[in-house]
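In: Return a 3D structure for these sequence lines:
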Amino acid sequence: MLGGRRTVQQLQEESDYDVVFAEENMTLEQVMLADYPLEVDFGDWASVSRQVAGVHAQQPIHAVVTGVERLVPLAGRLREELELDHGITERAARNCIDKAATHRLLEGAGVPVPRTRVVSGAQEGGEAAEGLGLPVVVKPRDASSAAGLAYCDTRAEVEQAIAGILAGGRDSALVEEYVQGPEFGVFAARTAGATRVLWVVEGEVGPPPTFVKVGGHFPARLGEENRRELDRLADLALTAVGLDDWVAALQFTLTADGWRAGEINPRVPGGQAVEMIRSTTGWEPSLVAAEAALGRQGNPGPPTPPAACTGASSSRRRGASTTTPLPSARSADSSPRIRPSSSSTSHRASRCCRSATRAAEPSAVSCWPARVPSSWSGTSHGSRNSWQSGWRTSRSTKVPWTGRIPAAADNSHRSQTT
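Out: Here you go, the predicted model:
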């Protein structure tokens, strides 16, 4: 696991996998959280490769996982260097992160995308914007989730936005046609060349120039025809960028002229979407990602809507749409799989924003960040609660990786390492 404490915690709580946790400047809490802590410098990929190869020589690694977007290409490189059978490739990761490459590949595969121009200077960008037609959106080629995005009404604003991007050390920027319509987020897993859309949410986005995400609707208010087309385009998009045995968060806009694909982020969704997915579908995104990197499909648990989610009348929906859980892909072998949640008090206490009792999935759910308590993030709070409750203190002694497996940390009862 490259970074991402929450995923490590979920794997420890709900799977039988050994976890090698590679992180920078590890805290004592992080050391205690993993089976094999590995302190690394993510700025030196060659060094990380040597350290991971040393671990692999003594404790075979079966998958490399990360939820940190900047580390996804490293995960692909490690997968290739370790000659693993499954997981993302470095090329697919870069195809997703480079928005210009994403748009080019999607357009070539027949997926509708906004018109874009790659520019390397402010004046060139101003001319490109006028050619596309103002207003436009200016963004870095390698940013996600609206990071660095600028809505520009005039050529002067375009040139200023591009100059700011280039001043940050980048050599080019993206000028994109501004498309209007409701936005939809898609969480999908792709294994063995087959895409499964696990969750579709209709986002509530504020007006330009900030485009603040203020809420969302689940199930997405889509008719059956639009939903089928969205699923088809998601599959075409992931195929076009070469993503397989991995997960992705995709963005689409439903314009007056039909669908337009936006970003493909090769990771689980960020922020409150993680808990929203778990609460409305039963899928735990971190575990889905780990299983996909192993070339497998997991199984969802029952949905558990937190108190911050309120049932909405089905009359708000434009059409019926459901998220169908993946069928079980378990084989007859005895390899470890995601295990059912523990019913122990300490285990339950370590989870954030889970309802006290299991509840049936409502006909529709609307989640509004303004109403959500701070503990909804499910990351630092969950880990801190687990640490304070002492649930990890009974496990084997943990020390930063020194190049050999400590005898006290020998968990021979586990058969796979992530």
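In: From here on, just use CA atoms for contacts and neighbour counts.
Out: Will do.
In: doesn't L38 fall inside a strand?
Out: Yes - assessed with DSSP: H, G, I helix; E, B strand; the rest coil, L38 lies in a strand.
In: How many neighbouring residues does it have?
Out: L38 sits with 27 neighbouring residues when counted by other CA atoms under 10 Å.
In: surely it meets F21?
Out: Yes - judged on CA atoms under 8 Å, L38 makes contact with F21 at a distance of 5.8 Å.
In: ok, D244 - contacts?
Out: G87, I88, R190, T191, A192, G193, L238 (CA atoms under 8 Å, 6 or more residues apart in numbering).
In: what's the following helix or strand after the helix or strand the last one falls within?
Out: Same thing as L238. L238 belongs to helix 224-241 when assigned by DSSP states H and E. On the C-terminal side of helix 224-241, the closest following helix or strand by DSSP H and E is strand 246-255.
In: Tell me, how many residues neighbour H347?
Out: Neighbours of H347 (other CA under 10 Å): 16.
In: tell me the secondary structure for it?
Out: Quick answer, by three-state DSSP: H347 is helix.
In: which SS state does the most centrally placed residue in the chain fall under?
Out: Closest residue to the average C-alpha location of the chain: V268 at 1.4 Å, with CA atoms, centre = their mean. Put simply, V268 is coil when judged by three-state DSSP.
In: hang on, it packs against V274?
Out: Yes - contact criterion CA under 8 Å: V268 and V274 qualify, at 7.5 Å.
In: To check against the first, give me the structure of this:
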Amino acid sequence: MRTMVFIGTSKSGSSREAIRAAERLGFYTVLFTRRKLNLEQRAEFSDVHELISIDLDDVPSMREKIKQLQKQGKIIEAIVSFVDGLVYTAAVLSEEFCHTDLSKEAILKMEDKIQTRSALQKTPFNMNYAIYKQGSLSFFIEENELTFPLIVKAPHSAGSKDVLKVDRKSEFESCVNKLKQKYPGSPILVEEYIDGPQYLVETLVYQNKVNIVAIIEQEISKEQRFIVTGYSLLAKVEEHLYESLSRAVISIIRMLGMKNGACHLELKFHKNQWKLIEANPRISGGAMNKMIEVAYGINLAEQIIKIAIGEAPSLQKTYKKFVFTQYITLASSGELQLVTGRNRAWRYEGVDDVYIKPKRGTYLHPPLSMGHRYAYVMASSSTKEEAKTIAKAAAKEIHFHLY
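Out: Below you'll find the predicted structure:
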């Protein structure tokens, strides 16, 4: 029985759509998850043929489970993850049990922000940065000639949780001390804050060839954290922008050593130079897979699975649309009583998806990470401006009523 093992998933979004894609491709799907689901919750995962509750940090236990699956006669063709922090583990296990080549060294570099910076050392793609380990913070600032504002990051942070902008020395000391308490013994990455338009680039690498699948402009809310609230997928990109951005992306991916697999880069154009903000060894989560499908007719999650089993991806665009996704965050806290406006949002011409994440009774609050975006509206059009206008107008119809 052709089998694919997934390590971790979200209830919705790119990681879940990957499981559905594997099922469509004829695989028996096995999910390793930290979740312990009751029967009602299990029914929500009908595309998962076998669900195994396990500690995803316990690699030896996962090895034993994989061996058990093989003894049952299941032919495991790949072990994959579309979840932050688990992609490397999946690549290691897949190489061990399935003899796949998913560029595990490159994945490891991307999962560690300090290793990413080190791989790009002495290139124009890095902004000024320094690594704090221990000792006087005042001396650290002086020694590294750091000027505020600065960005402070935990090396393995995900979804903006531990990425903080600081404008003065007192904030810097407070943030570093908080991160040191949260991650004892871990170094802290400190970067120069740079302005400029920010783009997300989704790529798929197969046999060393870097394919740029989608270029997305990001709208970022700068409250307590950097939260992306708007994504504008560009069906057409000005030639000079595409050429300079694609050159930078291909150079960065080659320096990181990715030969087979998916990754997305976030970059800013600052003082006539592309600067890497982050590199992640997977497709973006949330609405990204659906956005690309609406824009081009390409199910990127499905193509990533093909690469995992050694097949060539199919990236032919069947059409081209501009797509905008507006995420919804809250300014206040409370227990969710009711969400209204979903049907009104769907009535807008051009709306492709309306997604509400939390259920009644969930405690909601202003965003401290990307996981605290509670809904989105996706719209498409033949123009960038119209797609954006539709999505933003429809999103205004949705209201969260809190206790």
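In: Give me the common contacts of V268 and V274 of structure 1.
Out: P285.
In: mind checking the SS state of L78 of structure 1?
Out: Under three-state DSSP, L78 of structure 1 comes out as helix.
In: Please tell me how far the corresponding residue of structure 1 for L276 of structure 2 sits from A129 of structure 1.
Out: Under the alignment (TM-score structural alignment), L276 of structure 2 pairs with A261 in structure 1. According to CA to CA, to the nearest Å, A261 of structure 1 and A129 of structure 1 sit 20 Å apart.
In: ditto for V288 of structure 1
Out: Counting by CA to CA, the gap from V288 of structure 1 to A129 of structure 1 is 40 Å.
In: Those two: which is more packed in?
Out: Counted by other CA under 10 Å, V288 of structure 1 and A129 do not tie: A129 has more neighbours, with 26 against 23.
In: which residues sit in contact with the more buried one?
Out: P135, V136, R155, V158, V175, E176.
In: ok so the last one is a helix residue?
Out: Read that as E176 of structure 1. No - assigned with three-state DSSP, E176 of structure 1 falls outside any helix and is strand.
In: Without its sequence neighbours, what residue ends up closest to it?
Out: Leaving aside its chain neighbours, E176 of structure 1 sits nearest to T116 (4.3 Å; criterion: CA to CA, 6 or more residues apart in numbering).
In: That neighbour -> structure 2?
Out: By TM-score structural alignment, T116 of structure 1 lines up with Y129.
In: my guess is its match contacts E191, does it?
Out: Yes - taking contacts as CA under 8 Å, Y129 of structure 2 lies within contact range of E191: 4.2 Å.
In: Quick one: map G206 of structure 1 onto structure 2.
Out: That one, G206 of structure 1, aligns with S221 by TM-score structural alignment.
In: got it, and G271 of structure 1?
Out: Using TM-score structural alignment, G271 of structure 1 pairs with G286 in structure 2.
In: same deal with V136 of structure 1?
Out: In structure 2, V136 of structure 1 lands on L150 (TM-score structural alignment).
In: List the contacts of its match.
Out: By CA under 8 Å, 6+ apart, the contact set of L150 of structure 2 is K165, V166, D167, V190, E191, E192, Y193.
In: now the residue nearest to the last one when sequence neighbours are not counted: how far from G230 of structure 2?
Out: If I follow you right, that is Y193 of structure 2. Leaving aside its sequence neighbours, Y193 of structure 2 sits nearest to L150 (CA to CA, 6+ apart; 4.9 Å). The gap separating L150 of structure 2 from G230 of structure 2 is 24 Å, by CA to CA.
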